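S.K.: no letters, just coordinates:
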């Protein structure tokens, strides 16, 4: 295989007209330049230079190789510029996989910040099953996956897990429910109520059932829904109560009351899964910072529980 660096040395010799001039230009000794040319001729299997007086001139093969050297050097310069832009976050592609309830309140503002700070980076956010999303990160088909339960084998698979926030669950009641008069509910207040199952078994349901077990009861799931919007509709219709994480309440049903919980307040922990080493990318660091910023902004927003409580006290 022909060495590209030796091709560049050959080009310097041909353009300068002598080994000595090329050595002075490149900062090498004439002996080192001659050794590089000799090695290149062995790789090419043909003479590349011939002596003319005190200088040298290219053979036909030397001219041919020099033309390709010019093209290769131009492409290498372009590649170096592209790599510099990628390292600095000035170009590239960012692929993100997420689950539905983090889309409006966490992902959307975070991606807006990335677009402002890295406008040349193409962003590809897609809704995906968390297990599939982690597999895509592992395979290199995605840069980041948002998950609730990080994979236990992440370090072994060359993945890194970054904790972003704890998303607390809220009690969701029919607006006219007697418990809606309270600003904060003990989890045991809901022990005797029929429950609406708001999501399928898995990492988001486990914090709810674990918290109920810690409070000394098992919820009586009388109705089943596997998305938060439908679950709120079931609650508004009087089919039961449910728990929904705060980020899952970005679209509030007008017929429900939302209340904070205590003793205990179950949270779900939201993580980002990335490939180890990829956090060196500025655009990925910006995205993680933006997630934390969006999470903090969400915590500072006035909750629907406060607005409903004021309407209850005023009788409206």
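M.R.: Cool, got the structure. Remember, predicted model here, so these are calculated numbers, not experimental data.

S.K.: please make it C-alpha for all contacts and neighbour counts, starting now.
M.R.: Noted.

S.K.: isn't there a strand covering residue 196?
M.R.: Yes: according to DSSP: H, G, I helix; E, B strand; the rest coil, residue 196 belongs to a strand.

S.K.: what's near enough to touch the residue lying closest to it once chain neighbours are set aside?
M.R.: Leaving aside its sequence neighbours, residue 196 sits nearest to residue 223 (CA to CA, 6 or more residues apart in numbering; 4.8 Å). Applying CA atoms under 8 Å, 6 or more residues apart in numbering, we find residue 223 in contact with 195, 196, 197, 234, 239, 240.

S.K.: just residue 244 next, same as before
M.R.: Here residue 244 is in contact with 169, 170, 171, 172, 198, 228 (CA under 8 Å, 6+ apart).

S.K.: for the chain, longest strand please?
M.R.: strand 159-174 (DSSP state E).

S.K.: for that strand, packing partners?
M.R.: Counting contacts by 3 or more CA pairs under 8 Å, 6 or more residues apart in numbering; DSSP states H and E, strand 159-174 packs against helix 228-236, strand 242-245, strand 256-262, strand 267-275, helix 282-300.

S.K.: and of these, who's closest to residue 43?
M.R.: strand 267-275 (39.3 Å; CA to CA).

S.K.: counting by contacts, list what that closest one packs against.
M.R.: Counting contacts by 3+ CA pairs under 8 Å, 6+ apart, strand 267-275 is packed against helix 130-139, strand 144-147, strand 159-174.

S.K.: mind putting the contacts of residue 223 into a markdown table with distance to residue 294 and neighbour count?
M.R.: Putting the contacts of residue 223 into a markdown table (distance: CA to CA, whole Å; neighbours: other CA atoms under 10 Å) gives the following:
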| residue | distance to residue 294 | neighbour count |
| --- | --- | --- |
| 195 | 31 | 23 |
| 196 | 29 | 26 |
| 197 | 28 | 25 |
| 234 | 29 | 25 |
| 239 | 33 | 20 |
| 240 | 31 | 23 |
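
S.K.: before we move on, the earlier item: okay, the helices and strands packed on strand 267-275, which one's buried deepest?
M.R.: Most buried of those, by mean neighbour count (mean count of other CA atoms under 10 Å): strand 144-147, with a mean of 28.

S.K.: below is structure B, check it against A:
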């Protein structure tokens, strides 16, 4: 493979018509230019220049390589410009995996901010039921992933955003609906409506029940917050739903906070570890923190 720098030296000699003029243009010594040309001729296996009076002119091989050196120079200029745009956040790609309830309140405002600050960056969003799989970041399939819990993954840095507290969802006629806060342990004998898919969200919910000292009896497994609210409204049981999962709560249910505020699921963001964040990714992570801040203060 021919040395790109030597090709550019040949290009300078061909353009200027002499080794001395090329040396001045390149800020080299004439001897250094001659050495570079000699090394390139050895790589090419043929003469590239021939003497004409006090100057030189290219052989057919020299003309050919000089023309390709022009193309290489243009491509290098394009590469440098593209790299500068990428490093400055003017272009590029940002791939984000997230789970549904993080979308509206955290991801949406953060993505909107990225698009304002970095309009040339293509944002790719993927709603992933398996968003807790930090391997998507580790393996380069995503730049950031929203997760529940602080599970560790080699090569991924996990940063907490907020603790999303659980609420009790009740039929309006339920006695606990008259309370300002509800002790979760007091509902141990109630029929429960399930609202979680198996995975970290369900694990966090079951941990809340365990901390309250009981294991719930689920009479319905809806695996969906909206559907769970419908079953509660129909009087089939009570449900435990994180605050972000309530969305626009129905009018025919009662929502009460737990007396123990420690019952919450932790929402985090995972990014690659030991890698400098691109401007767009840095903007996204910072915007996530700002979107989470008002909800941390509630």
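M.R.: That came through fine. This is a predicted model, so every value here is computed, not measured.

S.K.: what's the TM-score here?
M.R.: These two chains, once laid on top of each other, score a TM-score of 0.93 by TM-score structural alignment, normalised by the length of structure 2; 298 aligned residues with a CA RMSD of 1.8 Å.

S.K.: returning to what we had before: in structure 2, which residues correspond to the longest strand of structure 1?
M.R.: Aligned using TM-score structural alignment, strand 159-174 of structure 1 spans residues 156-171 in structure 2.

S.K.: do a quick rundown of the helices in the stretch 51-200 of structure 2.
M.R.: 60-87, 100-102, 108-117, 135-138, 200-211 (DSSP state H, counting those that start in this stretch).

S.K.: mind checking what residue 207 of structure 2 lines up with in structure 1?
M.R.: So residue 207 of structure 2 corresponds to residue 210, using TM-score structural alignment.

S.K.: how about the contacts made by that match?
M.R.: Going by CA under 8 Å, 6+ apart, residue 210 of structure 1 touches no other residue.

S.K.: measure it to residue 203 of structure 1 for me?
M.R.: Residue 210 of structure 1 sits 11 Å away from residue 203 of structure 1, going by CA to CA, to the nearest Å.

S.K.: just checking, residue 261 of structure 2 is part of a strand?
M.R.: No: according to three-state DSSP, residue 261 of structure 2 belongs to no strand; its state is coil.

S.K.: what's the burial count for it?
M.R.: Residue 261 of structure 2: 12 surrounding residues under other CA atoms under 10 Å.

S.K.: same thing with residue 242 of structure 2?
M.R.: Neighbours of residue 242 of structure 2 under the rule other CA under 10 Å: 24.

S.K.: so how far is residue 152 of structure 1 from whichever residue in structure 1 pairs up with it?
M.R.: Aligning on TM-score structural alignment places residue 242 of structure 2 opposite residue 245 in structure 1. Applying CA to CA, the value for residue 245 of structure 1 to residue 152 of structure 1 is 23 Å.

S.K.: same deal with residue 100 of structure 1?
M.R.: 23 Å.

S.K.: neighbour count: these two, which is higher?
M.R.: Shown here are residue 100 of structure 1 and residue 152; by other CA under 10 Å, residue 100 has more neighbours (15 against 9).

S.K.: quick one on the thing from earlier: with distance to residue 76 of structure 1 added, can I get the helices and strands packed on strand 267-275 of structure 1 in TSV?
M.R.: As requested, those are arranged in TSV below (distance: least, CA to CA, whole Å):
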stretch	distance to residue 76 of structure 1
helix 130-139	28
strand 144-147	30
strand 159-174	31
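
S.K.: who wins for proximity to residue 107 of structure 1 among those?
M.R.: Counting by CA to CA, residue 107 of structure 1 lies closest to strand 144-147 out of those; the figure is 9.3 Å.

S.K.: chain center to that closest one: distance?
M.R.: Computed by CA atoms, centre = their mean, to the nearest Å, the chain-centroid distance of strand 144-147 of structure 1 equals 6 Å.

S.K.: how big's the offset between it and structure 2?
M.R.: The superposed strand 144-147 of structure 1 is, by mean CA distance after the TM-score superposition for structure 1, a mean 1.4 Å from where its aligned residues fall in structure 2.

S.K.: what sits up against that strand?
M.R.: Residues from elsewhere that reach strand 144-147 of structure 1, judged by CA under 8 Å, 6+ apart: 95-99, 130, 133-134, 137, 270-275.

S.K.: what of stretch 92-100 of structure 2?
M.R.: Stretch 92-100 of structure 2 is touched from outside by 86, 107, 120-131, 141-147, 280-281, with contacts defined as CA under 8 Å, 6+ apart.

S.K.: and what of stretch 271-284 of structure 1?
M.R.: 86-89, 94, 114, 118, 134, 137-138, 143-150, 158-165, 285.

S.K.: what do you get if the cut-off is 7 Å, keeping everything else the same?
M.R.: Contact with stretch 271-284 of structure 1 is made by 87-89, 114, 118, 134, 137-138, 143-148, 150, 158-164, 285, as judged by CA atoms under 7 Å, 6 or more residues apart in numbering.

S.K.: what is the end-to-end distance of it?
M.R.: End-to-end distance for stretch 271-284 of structure 1: 14 Å, by CA to CA.

S.K.: thinking again about what came up before, can you say which of the helices and strands packed on strand 159-174 of structure 1 is nearest to residue 32 of structure 1?
M.R.: helix 282-300 (40.5 Å).

S.K.: the helix or strand following the closest one corresponds to what range in structure 2?
M.R.: Counting by DSSP states H and E, the next helix or strand C-terminal to helix 282-300 of structure 1 is helix 304-314. Using TM-score structural alignment, helix 304-314 of structure 1 lines up with nothing in structure 2.

S.K.: residues of helix 304-314 of structure 1 that come out buried?
M.R.: 304, 305, 308, 309, 312 (16 or more other CA atoms under 10 Å).

S.K.: cool, and stretch 147-157 of structure 1?
M.R.: Neighbour-count burial for stretch 147-157 of structure 1 [16+ other CA under 10 Å]: 147, 148, 149, 150, 151, 154.
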